[in-house]
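> Give me a 3D structure for the following:
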Amino acid sequence: MSKILLIVGARPNFMKMAPLYFELTQTAGFDPIIVHTGQHYDYAMSQAFFEDLQLPESHHYLGAGSGSHAEQTAKVMIEFEKVLAQEHPDLVVVFGDVNSTVACSLTAKKQLVPVAHVEAGLRSFDETMPEEINRRVTDAISDLLLTPSVDGDENLRREGALDGRVRCVGNIMIDSLVTILGRIGADQEAQMLDDLALGTGSYVLVTLHRPSNVDEPDSLRQILVYLNHLSEKLPVVFPMHPRTRKNIERFGIDVPFTKDFRIIEPVRYRQFILLQKNARFVLTDSGGIQEETTYLKLPCLTLRPNTERPITITQGTNELVDMETIEEKSDRILSGRWKEGTVPALWDGRTAERIVRVFQEFGVSDSATRKEPVRSAL
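Prediction:
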């Protein structure tokens, strides 16, 4: 029985891990173990996702909590080393690009445990983004690089990754999206929209969290003024993070919001998918939402100067915007002049199956035969 540790820490990790966990539990020879680092530690961002995705309680909770990037990464490394000593896994699987991803990759490799990176090869080529550093470091040391699309393969090969390490398996977030869509009944959908007094295709869904958008006074003020203006054309629904609410108060931003600019509390994954599915379009700075909207063939505006998911632009329904172009592009959507887009290859809800086949081909070794890690004298 091959013991595999699945590492989750922040919201996007849960949706990427769940399909793989269930596929491993249904495949002979694998013993999947969930390690929750606690990087996102409030209920709405962690436990609620376990419930919506019907996951069991995590087998290990590291309690990393908040702090600077260095503090958070260090806490995860210290606690995860204890888990490795207890479990003696055959493989560690990390997801995405958060601090937990790079922390557990480094710790596992120093203990001579193989690492697989799900969602490898994504690049924004912007090293001012902490996520870009996490992606590059994790890919450099991982034994298996499991990419969501062919552009990821090309990035890795340019960086010198050997073909044997790189496997294009598809987008595992779409596995969770397909599953959740299949569980949502028409009555649930209608009830949620009724509760918010919204109709299908009648509103804009907004999700913003990046520091450049919500932690800078001028940027946040400009965004809120624009959204207030947009809400005069159709309702704007903004599930707002508590940090952003505090910033509005801290910065003294006083915008007289219209009745159709609806700031609501953060919602669970299932509720968010419902809101997303029925929106006219989405304004976001999230990577995963760019992918979900492309699968749903829903217009998406990404308020960022770059994206590590360019396939959502070249093939999908996404486009980058800034405060100078956002109104023109919003108006194009509202007038019906937006691209239809296509769903990229292997974004079909079966990525977890392909990953498990790769693990079988990889031949995860029995822990009893693994070498002892080198103990540093430094």
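
> can we go C-alpha only for contacts and neighbour counts from here?
OK.

> Confirm that I34 sits in a strand.
Yes. Counting by DSSP: H, G, I helix; E, B strand; the rest coil, I34 is found in a strand.

> how near is it to Q47?
Distance of I34 to Q47, computed by CA to CA, to the nearest Å: 13 Å.

> More neighbours: these two, which one.
I34 (21 against 18; other CA atoms under 10 Å).

> List the contacts of the more buried one.
L5, L6, I7, V8, S58, H59, H60 (CA atoms under 8 Å, 6 or more residues apart in numbering).

> Skip the chain neighbours and tell me the closest residue to the fifth one.
Yep, that's S58 we're talking about. I34 (5.0 Å; CA to CA, 6 or more residues apart in numbering).

> so how far is F14 from the one you found?
I34 is 10 Å from F14, by CA to CA.

> Equivalent analysis for I263, please.
I263 is 25 Å from F14, by CA to CA.

> rewinding a little: by neighbour count, which of the contacts of I34 wins?
Going by other CA under 10 Å, V8 tops the contacts of I34 with 31 neighbours.

> close enough to count as contact, that residue and F95?
Yes. Here V8 lies in contact with F95, judged by CA atoms under 8 Å, at a distance of 7.2 Å.

> overlap in contacts of I34 and F14?
With CA under 8 Å, 6+ apart, I34 and F14 have common neighbours V8.

> who's in contact with the helix or strand containing I4?
I4 belongs to strand 2-8 when assigned by DSSP states H and E. With CA under 8 Å, 6+ apart as the test, strand 2-8 has contacts from 13-14, 17, 21, 29-37, 88-95, 100-101, 104, 364-367.

> for that strand, the distance to its chain's centre please.
18 Å (CA atoms, centre = their mean, to the nearest Å).

> before we move on, what about stretch 14-24?
The mean C-alpha position of stretch 14-24 is separated from the chain mean by 13 Å, CA atoms, centre = their mean.

> Just the buried residues of it, please?
By neighbour count with 16 or more other CA atoms under 10 Å, stretch 14-24 contains the buried residues F14, M15, K16, M17, A18, P19, L20, Y21, E23, L24.

> and what of stretch 99-110?
N99, S100, T101, V102, A103, C104, S105, L106, T107, A108, K109.

> which residues touch the fourth one?
Just to be clear, that refers to V102. Contacts of V102 by CA under 8 Å, 6+ apart are T73, N134, R135, V137, T138.

> Now show me the structure for the sequence below, then we'll compare the two:
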Amino acid sequence: MIHFFIGTKAQLIKMAPLMRELSRRRVPFRYVDSGQHAEITRKLRYALGLPEPCISLRDSEADITSMAGAARWYLKHLASTWFARRRLREQIFPGGGVCLIHGDTLSTLLGLQLSRAAGLSTVHVEAGLRSFKWFNPFPEELIRIWCMHRADLLFAPSQEAAQNLTTMNVRGKVVPVCGNTVVDSLRMVLNEEEPRDDLPKMPYVLATCHRLETITHRKRFADAIRAINEVSSKIDVEFVIHRPTKNYLRRFGLADQLNANVTCRDMLDYPQFIGLLRHACGVITDGGSIQEECGYLQMPCLVLRETTERSDGLGTTALLWDRSSNVVEQFTAQLRKGHRPATVSSDQPSPTAEIADKLLAYASSQIQRAGN
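Take a look at the predicted model:
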């Protein structure tokens, strides 16, 4: 049996094409929801036409939005690796097989630990990304290193990522693929996009800022708001605000510091967000997945971070901010001209199809080995 262990918005977006591909091939699979982003992923499943989870690890329908809450949730379920292994095997991962984890979140780490405790082989999708700074981003870099050293099969979204894994001398099998599955998520949404009449007046820049390492640090968050304001002095900004972002804007007194040219929007579902993104002149974000999407859409992107594990767009369309006003000026100078919607190049191959082929071959080999 193939099990998807998914807990965050980004993981669901990037695994959705693979889930839909397996459904298209009539390959059965189970979907385990860690509950980390319970509210967001519930809405996202509906927007992407995905099935409900076979089992959810949290009864609450609210997202985990604090580091303390995340730590309590993680430690609670980690205890099951010692005290509830029968439940792991019979309820969470019945039938054994392989478990797919994704990326670098606490859900990634928990999925690895639970699936290994249940005796499953673990497959790490989007493996090999590195910032090479142990505590930046934290805890993502540490989670990546731990999971990559313990996974049995690792899908690397680039040759650079594959080389990182080889250099790390990981014990699992490294499989380079032709890109990140987010490109197929983009295609999926753009192909199904319906005409919209609610787009803001053009031109505009789209902004997001939601990483806990940014918004929970007063000075770092204030600097990010200052960068958004600098851009808004040249062009209108549509600022999509997650609930934790809104809370910290109020807590630090930063909401009143946003310029009049910055329009705040509540969080959108993925198809709505991509519809807003593809019509923008550029994007300001601290999100790695959005940096990847901008890379595939050839969209100018100001990355509100000091370092990034993703190379997407760097040196061409993406600029690493590093709290520099000069970088903000460079970003505004390279904003897209005109209003032609961005799209994915037709030359870009499908990493999802490649992963599905190799995943099914691996799962089949595991079944044969278990039978011998």
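
> Verify the stated contact: A48 of structure 1 with P266.
No. The criterion here is CA under 8 Å, and A48 of structure 1 misses it with P266 at 11.3 Å.

> Start from the N-terminal end of the stretch 251-372 of structure 2 and give the strands.
All strands of the stretch 251-372 of structure 2, identified by DSSP state E, counting those that start in this stretch, fall at 262-266, 282-285, 301-303, 318-320.

> got these as JSON lines, with mean neighbour count columns?
Converted to JSON lines, the strands of the stretch 251-372 of structure 2 look like this (neighbours: other CA atoms under 10 Å):
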{"stretch": "strand 262-266", "mean neighbour count": "15"}
{"stretch": "strand 282-285", "mean neighbour count": "26"}
{"stretch": "strand 301-303", "mean neighbour count": "29"}
{"stretch": "strand 318-320", "mean neighbour count": "22"}
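
> Output those in CSV; the columns should cover distance to R187 of structure 2.
CSV is the format used below for the strands of the stretch 251-372 of structure 2 (distance: least, CA to CA, whole Å):
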stretch, distance to R187 of structure 2
strand 262-266, 24
strand 282-285, 19
strand 301-303, 19
strand 318-320, 21
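
> Could you identify the buried members of the contacts of strand 2-8 of structure 1?
13-14, 17, 21, 30-37, 88-95, 100-101, 104, 364-365, 367.

> Could you tell me which of those belong to helices?
When these are checked against helices (DSSP state H), the matches are N13, F14, M17, Y21, S100, T101, C104.

> Can you tell me the residue that sits opposite the residue nearest to S58 of structure 1 in structure 2?
Aligning on TM-score structural alignment places I34 of structure 1 opposite Y31 in structure 2.

> what does V98 of structure 1 give?
For V98 of structure 1, the residue aligned by TM-score structural alignment is T105.

> ok, so what distance separates the closest residue to that match other than its chain neighbours from V123 of structure 2?
Using CA to CA, 6+ apart and skipping residues adjacent in sequence, the residue nearest T105 of structure 2 is E140, 6.0 Å away. Plainly put, E140 of structure 2 is 18 Å away from V123 of structure 2 if you go by CA to CA.

> Looking at the two, which one has more neighbours?
V123 (28 against 21).

> Now check that one against structure 1: what is it aligned to?
Using TM-score structural alignment, V123 of structure 2 lines up with A116 in structure 1.

> Secondary structure element for that match, which one?
strand 115-118.

> Name the residues that touch that strand?
91-96, 105, 108-109, 138-139, 141-147.

> swap in stretch 261-268 of structure 1?
Residues contacting stretch 261-268 of structure 1 (CA under 8 Å, 6+ apart): 44-45, 48-49, 52, 227-228, 231, 235-241.

> same thing with stretch 317-334 of structure 1?
Applying CA under 8 Å, 6+ apart, the contact partners of stretch 317-334 of structure 1 are 222-223, 280-281, 290, 293-294, 297-307, 312-313, 338-342.

> one more time with 6 Å, if that's ok
T294, P299, C300, L301, T302, L303, T312, I313, G341 (CA atoms under 6 Å, 6 or more residues apart in numbering).

> buried set for that stretch?
T317, N318, E319, L320, V321, I326, E327, K329, S330, I333.

> Of those, which pair is most distant in space?
T317 and E327 (17.0 Å; CA to CA).

> List just the nearest of the ones in helices among the buried ones among the contacts of strand 2-8 of structure 1 to K82 of structure 1.
Nearest member of these to K82 of structure 1, counting by CA to CA, is C104, at 11.4 Å.

> Spatially, which residue comes closest to the closest one, not counting chain neighbours?
Closest to C104 of structure 1 by CA to CA, 6+ apart is M77, at 6.1 Å.

> got it, and K133 of structure 2?
E141 (7.2 Å).

> element containing the counterpart of the one you found in structure 1, please.
Residue pairing (TM-score structural alignment): E141 of structure 2 is matched to E132 of structure 1. Assigned by DSSP H and E, E132 of structure 1 belongs to helix 130-141.

> ok, residues contacting that helix?
D97, V102.

> average distance between that helix and structure 2?
Here the mean offset of helix 130-141 of structure 1 against structure 2 after fitting is 0.9 Å, by mean CA distance after the TM-score superposition for structure 1.

> That helix: which residues count as buried?
E131, E132, I133, N134, R135, R136, V137, T138, D139, I141.
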